[in-house]
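Enquirer: Quick check, what structure comes out for this input:
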Amino acid sequence: MPVRTLALCLDAPMQSWGVRSRGNIRDTGREPSKSGVVGLLGAALGVEREDTGRIADLAGLRMGVRVDREGILERDYHTVQNVPTTTGGGHRTAVSHRYYLADALFLVVLESEDATLLGRIAEGLRKPVWPLFFGRRAFVPARALVGAGQPGEPRSGLGLSDRPLESVLAGHPWLEDRAEVRDVQLKRSEGERDPLRTVVDCRPADPAAEIRPDVPLSFERANRRFATRTVRTGHVSLTDELIRAEEIPCT
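Expert: Next up, the predicted model:
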């Protein structure tokens, strides 16, 4: 069966995509995790934490990420008072270290043979059932995830397409919306520009495969479970066409 893809823009002043968070240290990956994106899609569609069937459908989508702006890794501190001690003989103040990305910008592309599911996701992201955020409730989107194609709007994900995932990653307009940054890049030759990093789901037998433990099986608070996937890291060139491309109405 032919595949379809859905291209999304993930832009926010702060984003957090934790994978190995334990205890008082909350990490973040350098790009969106599969579990984080599935949680985002679940919020858009109103999927309950206990609905493992629908979570599995979303986790089964093939995912690719293009890093259109590498974020800055930051850390903040949270304190909680009156935390019971392990001995039960008193209370203490707990300090946690929470990492996040500042000023990051991502193109996320989802691929599936199920065009109906991708269509429901696209509509849900335009009219979400529950609020959307990127890892923490305070980290809300700075622009639409899927563009409406209106003149003058910031660039966003172009939505549904019949093109395969790798083709969308290589040809989707650069999501950078600061004109001065685009102008600087256009003054450079293509060989002088830093390429855009990509992270794409791949087969375990791929020689470049890396393991990521971020495929959600259950989001239940008392029974969070995850499986692994394999990804391949690569790059696409930042061409004049990607920089100059105009916003195209999405379907």
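Enquirer: switch to C-alpha atoms for all contacts and neighbour counts from now on
Expert: Noted.
Enquirer: Please give me every residue in contact with the residue nearest the centre of the chain.
Expert: By Cα atoms, centre = their mean, the mean C-alpha position of the chain lies nearest to P32, the distance being 3.6 Å. Contacts of P32 were listed using Cα atoms under 8 Å, 6 or more residues apart in numbering, and they are 16-17, 65, 106.
Enquirer: Confirm that it sits in a helix.
Expert: No: assessed with DSSP: H, G, I helix; E, B strand; the rest coil, P32 is coil; it does not lie in a helix.
Enquirer: and the gap between it and D11?
Expert: According to Cα to Cα, to the nearest Å, P32 and D11 sit 11 Å apart.
Enquirer: who touches both of these two?
Expert: By the contact definition Cα under 8 Å, 6+ apart, P32 and D11 are jointly contacted by F106.
Enquirer: Would you map the helices across the stretch 51-200 of the chain?
Expert: Along the stretch 51-200 of the chain, counting by DSSP state H, counting those that start in this stretch, helices occupy 52-59, 115-126, 165-171, 179-186.
Enquirer: re the thing from before, make CSV out of the contacts of P32 and add neighbour count.
Expert: Compiled in CSV, these are given as follows (neighbours: other Cα atoms under 10 Å):
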residue, neighbour count
S16, 26
W17, 24
V65, 25
F106, 24
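Enquirer: would you list the residues you listed in CSV and tack on distance to G135?
Expert: Shown next, in CSV, are the contacts of P32 (distance: Cα to Cα, whole Å):
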residue, distance to G135
S16, 5
W17, 6
V65, 16
F106, 14
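Enquirer: Could you single out the nearest of these to P84?
Expert: Nearest to P84 among the contacts of P32: S16, at 27.9 Å, using Cα to Cα.
Enquirer: here's the other one to compare against:
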Amino acid sequence: MALCFDAPMQSWGVDSRFVVRDTATEPTKSGVVGLLAAALGIQRNDDDSIADLARLRLGIRADREGIIERDYHTTQNVPNTEGRGHRTVISNRYYLADALFLVVLEGDAALLRRLHAAVQRPRWPLFFGRKAFVPARPLVTPAGKEKTEAPTAVGLVERSVDEVLRQHPWLEIREDLRRQEVRKLDAGQPTADLRVLTDCKSSHTGAEPRRDHPISFAQGNRRFATRSVVTSHVPLTTELIQSGEPTCS
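Expert: Down below sits the predicted model:
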């Protein structure tokens, strides 16, 4: 299943502490699982259902790399550790601006079918890391929408994560950027390489650890395990740059 993560702002925290809230440069597995859990209406303390979602293999393609920006926040009247007195707390919160990702999931077919329906009619609101960071367009092609223009999304097909990441049409909808890459191809110049991250075994050559595999989202008992990912690149080709508005389904 292919999802489109497009928004003016996204935030994918990995190691946020106290007054510094960081963001990864792409969606984390915990962030993706959290979004899917919201779509299905899964409670935070339902560890078994969270585990089912976390078992899905995840692949991410950065169709437009975001720019890391920082928000400067002040919070007034914060009580001290003794509960007495109040102070003003300053915090720095980082986020990705203008980022666009193709998010691909592979695994249990029945679960993927449920998720495909749920992201079109989610039980709870969907957002990208923070409640204010909502999607700029549907995650998948809306049900009943006519697919009259290419490229269309991959949809629910029997393909591996790796195949979908290599073959799915480029999600970029800015015509100036699309024309720019087409001109490069016509002139025989190198085009952009799209950064790709996929789940892999820890023994895989080039595997990198990421501590964002969710075990529990329970309030006061959030727990995560380490997973392994491998980074690669997909060249932007004529086949990926097609006419029409790219969507996911």
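Enquirer: Okay, and which of the contacts of P32 of the first structure map to strands?
Expert: The strands, defined by DSSP state E, take in 65, 106 from those.
Enquirer: Next, give me the two most distant ones among the contacts of P32 of the first structure.
Expert: Largest separation among those by Cα to Cα: S16 and V65, giving 15.0 Å.
Enquirer: that older thread, comparing the helices of the stretch 51-200 of the first structure, which comes out most buried?
Expert: helix 165-171 (a mean of 19; mean count of other Cα atoms under 10 Å).
Enquirer: got a list of contacts for that helix?
Expert: 5, 7, 63-66, 107, 109-111, 198, 236-237, 242.
Enquirer: just to revisit the earlier point, if we compare the helices of the stretch 51-200 of the first structure, which one ends up closest to H97 of the first structure?
Expert: helix 52-59 (28.4 Å).
Enquirer: which strands and helices sit next to that closest one?
Expert: Where contact means 3 or more Cα pairs under 8 Å, 6 or more residues apart in numbering; DSSP states H and E, helix 52-59 of the first structure is packed against helix 34-45, strand 210-218.
Enquirer: Which part of the second structure matches the longest one?
Expert: In the comparison with the second structure, helix 34-45 of the first structure aligns to the range 29-40 (TM-score structural alignment).
Enquirer: which residues sit against that stretch?
Expert: 12, 43, 50, 53-54, 58, 115, 118-119, 121-129, 212-214.
Enquirer: do the same with stretch 10-20 of the first structure
Expert: 26-33, 36, 99-108, 134-136, 139-143, 145, 213-214.
Enquirer: Identify each buried residue in that stretch, please.
Expert: Neighbour counts over stretch 10-20 of the first structure (16 or more other Cα atoms under 10 Å) mark 10-12, 14-19 as buried.
Enquirer: So which bit of the second structure is it matched to?
Expert: Stretch 10-20 of the first structure maps onto residues 5-15 of the second structure, going by TM-score structural alignment.
Enquirer: Same check on stretch 69-83 of the first structure?
Expert: The alignment of stretch 69-83 of the first structure onto the second structure (TM-score structural alignment) covers residues 64-78.
Enquirer: Do me a favour and get the end-to-end distance for stretch 219-233 of the first structure?
Expert: Stretch 219-233 of the first structure end-to-end distance (Cα to Cα) = 27 Å.
Enquirer: do the same with stretch 233-249 of the second structure
Expert: One end of stretch 233-249 of the second structure sits 23 Å from the other (Cα to Cα).
Enquirer: Give the buried residues for that stretch.
Expert: 234, 236-237, 240-242, 245-249.
Enquirer: One more: stretch 72-86 of the first structure?
Expert: Neighbour-count burial for stretch 72-86 of the first structure flags L73 (criterion: 16+ other Cα under 10 Å).
Enquirer: neighbouring contacts of it?
Expert: Stretch 72-86 of the first structure is contacted from outside by 30, 90-104, using Cα under 8 Å, 6+ apart.
Enquirer: Now do the same for D162 of the second structure: its match in the first structure.
Expert: By TM-score structural alignment, D162 of the second structure lines up with E166.
Enquirer: cool, and P235 of the second structure?
Expert: Using TM-score structural alignment, P235 of the second structure pairs with S237 in the first structure.
Enquirer: picking up where we left off before, for the buried residues of stretch 233-249 of the second structure, which one is nearest V182 of the second structure?
Expert: Closest approach to V182 of the second structure among those (Cα to Cα): I241, at 7.5 Å.
Enquirer: Excluding chain neighbours, what is closest to the closest one?
Expert: Counting by Cα to Cα, 6 or more residues apart in numbering, I241 of the second structure lies nearest to W170, which is 5.8 Å off, once chain neighbours are set aside.
Enquirer: now swap in R62 of the first structure and tell me
Expert: Nearest non-adjacent residue to R62 of the first structure, counting by Cα to Cα, 6+ apart: E111, 5.0 Å away.
Enquirer: dump the residue contacts of the counterpart of V199 of the first structure in the second structure.
Expert: Matched by TM-score structural alignment, V199 of the first structure corresponds to L197 in the second structure. With contacts defined as Cα under 8 Å, 6+ apart, L197 of the second structure is in contact with 59-61, 229-232.
Enquirer: Go again with 6 Å.
Expert: Neighbouring residues of L197 of the second structure by Cα atoms under 6 Å, 6 or more residues apart in numbering: 59-60, 230-231.
Enquirer: residues contacting L61 of the first structure?
Expert: By Cα under 6 Å, 6+ apart, the residues touching L61 of the first structure are 111-112.
Enquirer: all strands for the second structure, in order.
Expert: 2-10, 20-21, 57-64, 67-79, 86-106, 193-200, 208-216, 223-235.
Enquirer: what would those strands look like in a markdown table with distance to L156 of the second structure?
Expert: A markdown table is the format used below for these (distance: least, Cα to Cα, whole Å):
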| stretch | distance to L156 of the second structure |
| --- | --- |
| strand 2-10 | 8 |
| strand 20-21 | 35 |
| strand 57-64 | 14 |
| strand 67-79 | 31 |
| strand 86-106 | 10 |
| strand 193-200 | 18 |
| strand 208-216 | 24 |
| strand 223-235 | 21 |
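Enquirer: so which of those strands gets nearest T152 of the second structure?
Expert: With Cα to Cα, the closest approach to T152 of the second structure among those belongs to strand 2-10: 11.1 Å.
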